[in-house]
Structure formats: structure tokens, C-alpha cells
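Trainee: With the sequence up front, the predicted model follows.
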Amino acid sequence: MAIAFTIIVIISIIVFILTIIDNTFLFTNIRKYFILPLLDLGFWAAFIFLFLMVLQSLIAPIPSELVLLSGAMIFGFWWGVILGIIGSMLSAAITYYVSNRGGRSILEATGEKIGLADRMISIMDEWIENWGFWAIVIGRAVPVIMFDPVSYAAGISNIKPKHYYIATLIGSVPRAIFYAYLGYSMLDGNKPSFLETLPQDQFESVSKQFNTIFFVIFGVLVLMLVFANILSYLREKRKENKAK
């Protein structure tokens, strides 16, 4: 996990530096290699989007928040919301299944391969144990809480699958709406095809908005990881002191 996390941090620093040098760098590449190719696929773009939602939860070090954000830029607000909810449910179902069937040993092995924050999962595990249904609802609904650790933690908890899926659905709706709104706001009221022929001044404006949203989201996620590690460390210290 440490190696994968280090790689992600190094890549993020490089992207940050390149974005400072050229403030259109990040959006240029997202638009060129992700948004425009999906816009060209028409009907099939929805399936690729859902596939990416599932993929990022398993092996790709890509925040689901970034995929959700881009969804509204590709499909518009309402379709961005609908596909965001469906994608969230699919990724939540698969990660829950992996965790539930494999147990803690498989979860730890999977976490090492995909770079998940195991301490974040540990915090979520305890949270779900204490609060059950509502812990999952809040974990889904609050945009700054990492999405996938909630699924993995739920899989090793005692919560019933029916309650897990209902809580996931309830929490996924406001989360999808939030990120769809952010993505759609960058279209400035235009259709997604507007992104194909952006004038230079508007391109720079959208790039700045995208940079701001992306780095705020990424920064909050990093802070959540740091907070989870500190909290987990303090909890382990308390256990050690009690054992003495």
C-alpha cells in the first residue's frame, strides 16, 4: 500500500507542477483523452462510463469523484446524475462482494494491490459497527468521504446486504447530484457538445474552474487519509496502553 500511495503522490505532484506551468494542462488532457472520446461514442459512452466507475474501485488509482464530475460534462446534468447513481451502485456492489466473500485476509491483499488506505477502511469498519445503516448513508452522501473504503468496510461488517444496498442508494443520490452539479456548472448552460469547440477564452476559464474543483477534491481526500491514519494511530496507542 505504501508503494502504491507513494506512486500516486508522486504523480499528483508532477501533475500539480505541470498545471502551475500551464493552467490548461489538466483539463486539456482530461478533455482530449476522456471527455471527447466518450462524446464521440454516443450511446456506448454510457457503458464505458459505468465500466470506468467499476474499474476505479478495483484497480485504478482514480478518485470516483473525478469520474462523477466528468459524467455531467459528457452527458449533461440529469443523465450525469442517473449514470452517476447507477455507476456508484455497481462499483459499491462489486467492492462489497469482494470484501464480503474474501473476508479480511482477501481485503488486505486486495488493498495492497490497488493502493486503498487500509487504515481508512479500519476507521469505516468501526464506524459501521457502531452506527450501521446510517454510517453507510452518511459515508455515501458526504462528498468528502472516500467512496470505496465504505464498501470494503461494509463487506467485512455484520450489516445485512439488503440494508447495505438501500443505504448505498440513499447516500449515492445526493453525492451524484453534488458532483453532477459541479461538472454541469462548467458547461455554463451549454450542451456537452459545447466542449468540442471551446473558444480559447472559454477554454481557459473552464480549465481554471476544473483545476480549482479537482485540487480541492484531491486535497480534501488527502486530508481525510491523513486524519484516518492519525486517528487509527491514536486508537492503537490507546489499546497498547490499556494492555500494559
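Mentor: Thanks, I have it.
Trainee: contacts and neighbour counts: CA atoms only from here.
Mentor: Noted.
Trainee: buried stuff in the helix or strand hosting residue 101?
Mentor: Counting by DSSP states H and E, the element that carries residue 101 is helix 77-114. Buried residues in helix 77-114, counting neighbours by 16 or more other Cα atoms under 10 Å, are found at 77, 79-100, 102, 104, 107-108, 110-112, 114.
Trainee: Let me know the angle separating the helix or strand just after it from helix 77-114.
Mentor: Sequence-wise, the next helix or strand downstream of helix 77-114 (DSSP H and E) is helix 118-131. Here helix 118-131 runs at 120 degrees with respect to helix 77-114, directions being taken by axes from the mean of the first three to the mean of the last three Cα atoms, to 10 degrees.
Trainee: Please compare the first structure with the one that follows:
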Amino acid sequence: MGFITDFIKEYGLFAIFLIIMLEYACFPVSSEIVLPLSGAVASINNIHFLVILPVSVIAGLIGTGLCYAIGWFGGAAIINSIIRKFPKAEKSIKASYEKFNENGAWAVCIGRVIPLIRTYIALVAGAAKLNPATYFPSSFLGITIWNTLLIGLGYSLRENYDRVASYYQRYKHNLIPVIFICFVYLILNRILKKRKNKKIESQT
């Protein structure tokens, strides 16, 4: 990470934009390090928080858009390859994608604040042909929440931005299960409502 630290410190806003974009484009760059560092550098260089945050969100949207496009145009080939090798998997795969399309907005938004899932959700959304009008607003919301949290911590801590790692560990082990439970609850609640509405329609 020494190179990334030096790159950000030397080139400032341009470097921050580029590295955040690459991170959201599925390059092996850790947002848990890059975003707090970006906030710290911005704070030390008197770059206003309301400047660094929009820059990071735009970079994130461009990066995730690249992954989404790769999933959109290349995902089908990958899925078809799996189906050819394992024909019995076809029904399960189609059912999974239908569920994703039904709950795509929630999946994308909440997935944005869960490590690993938050980056690669773009490929799944693209492969599932999730409507761009659903994908990008949901991504915007999730990216804004995640970037605000991590850049904000780095911005506040300045030279002590590396303390974010310890806060992140607490978040990862305590908050993620809560988010996951909420996510499952929302999906189940939505499914039950749909079934209830179908029953009412069939009875009328």
C-alpha cells in the first residue's frame, strides 16, 4: 500500500478519483484503506469534505459502471457455459436471477456496505440484466453511504486515519450480521406480501 499512499499524497484529488474508480471496477484495492486515506489527505490539504465526497461517489459510479457493463455483456456467456456443463443447474440459476431481479434495488444498495459483496455485486447485477434505471440509483445510494462513512472517518482522524482499520473490524463482526438479517427480513416480507396479494386476487 506504500505506492498508493505516496500516489495519493503526491497527486491529490486526481489520484483519489483514479484509485477509487479502480477499486469500484473490481481491481484488488481495499476501500477500507483507500477511502479513509483519501479523507485524511483531503483534510490535511484543506480540501472541503463536500468536494472530496462527490468526487469519490462519481469515481465509484464510473468504476461500478464498468463492472456492470462487463457483467451485462459477458455474464450471459459465463452462465451459459455453466448450464452447458451442468444442465441440472439451469432451473436453479434462472430462479436465482428472477429473485435478484425482484429484489435487485435492495440487493445492490445493501450489498454496497458489505465487504467483498459490495464490489462484485456489479457483475451479478449486470449478468442478471438488472435495469440500469434501478441499478445506478441504488448504487448511488449505497456508494454514498459507504464513502461518507469511511472518508468521513479519515477526514476526522487526519494523520491517525489508520485507526479506521480497528473501527472497521468492529463494524465487520458486529454490524454486518445485523445488515444481513435486515436484508433477509425485507426480502421475506416482500415475498409474503406478494403471495398474500396473489391469494386475494385469486379469491376475487
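Mentor: Everything's here; your move. Just so it is clear, the structure is predicted and the values come from calculations on it, not from any experiment.
Trainee: coming back round to it: show me what the helix holding residue 101 of the first structure is packed up against.
Mentor: For helix 77-114 of the first structure, the packing partners by 3 or more Cα pairs under 8 Å, 6 or more residues apart in numbering; DSSP states H and E come out as helix 2-21, helix 45-58, helix 64-75, helix 147-155, helix 161-185.
Trainee: what about the spatially closest residue to residue 161 of the second structure that is not a sequence neighbour, how many residues close to it?
Mentor: For residue 161 of the second structure, ignoring the flanking residues on the chain, the nearest one in space by Cα to Cα, 6 or more residues apart in numbering is residue 154 at 4.7 Å. Neighbouring residues of residue 154 of the second structure were enumerated by other Cα atoms under 10 Å; the total is 27.
Trainee: contacting residues for the aligned partner of residue 154 of the second structure in the first structure?
Mentor: Taking TM-score structural alignment, the alignment pairs residue 154 of the second structure with residue 183 from the first structure. By Cα atoms under 8 Å, 6 or more residues apart in numbering, the contact set of residue 183 of the first structure is 69, 70, 71, 72, 73, 77.
Trainee: now residue 183 of the first structure: how far from residue 57 of the first structure?
Mentor: When Cα to Cα, to the nearest Å is applied, the distance between residue 183 of the first structure and residue 57 of the first structure equals 20 Å.
Trainee: How many neighbouring residues does the residue nearest to residue 119 of the first structure when sequence neighbours are not counted have?
Mentor: The spatial neighbour of residue 119 of the first structure that comes closest, neighbours along the chain excluded (Cα to Cα, 6+ apart), is residue 229 at 5.8 Å. As a burial measure, the neighbour count of residue 229 of the first structure was computed by other Cα under 10 Å and equals 18.
Trainee: what packs against the host helix or strand of residue 229 of the first structure?
Mentor: Here residue 229 of the first structure sits within helix 200-243, counting by DSSP H and E. The contact analysis (3+ Cα pairs under 8 Å, 6+ apart) places helix 200-243 of the first structure against helix 25-30, helix 118-131.
Trainee: how far out from the middle of the chain is that helix?
Mentor: On the basis of Cα atoms, centre = their mean, to the nearest Å, helix 200-243 of the first structure is displaced by 12 Å from the centre of the chain it belongs to.
Trainee: and what of stretch 167-181 of the second structure?
Mentor: Stretch 167-181 of the second structure has its average C-alpha position 15 Å from the chain's average C-alpha position, going by Cα atoms, centre = their mean.
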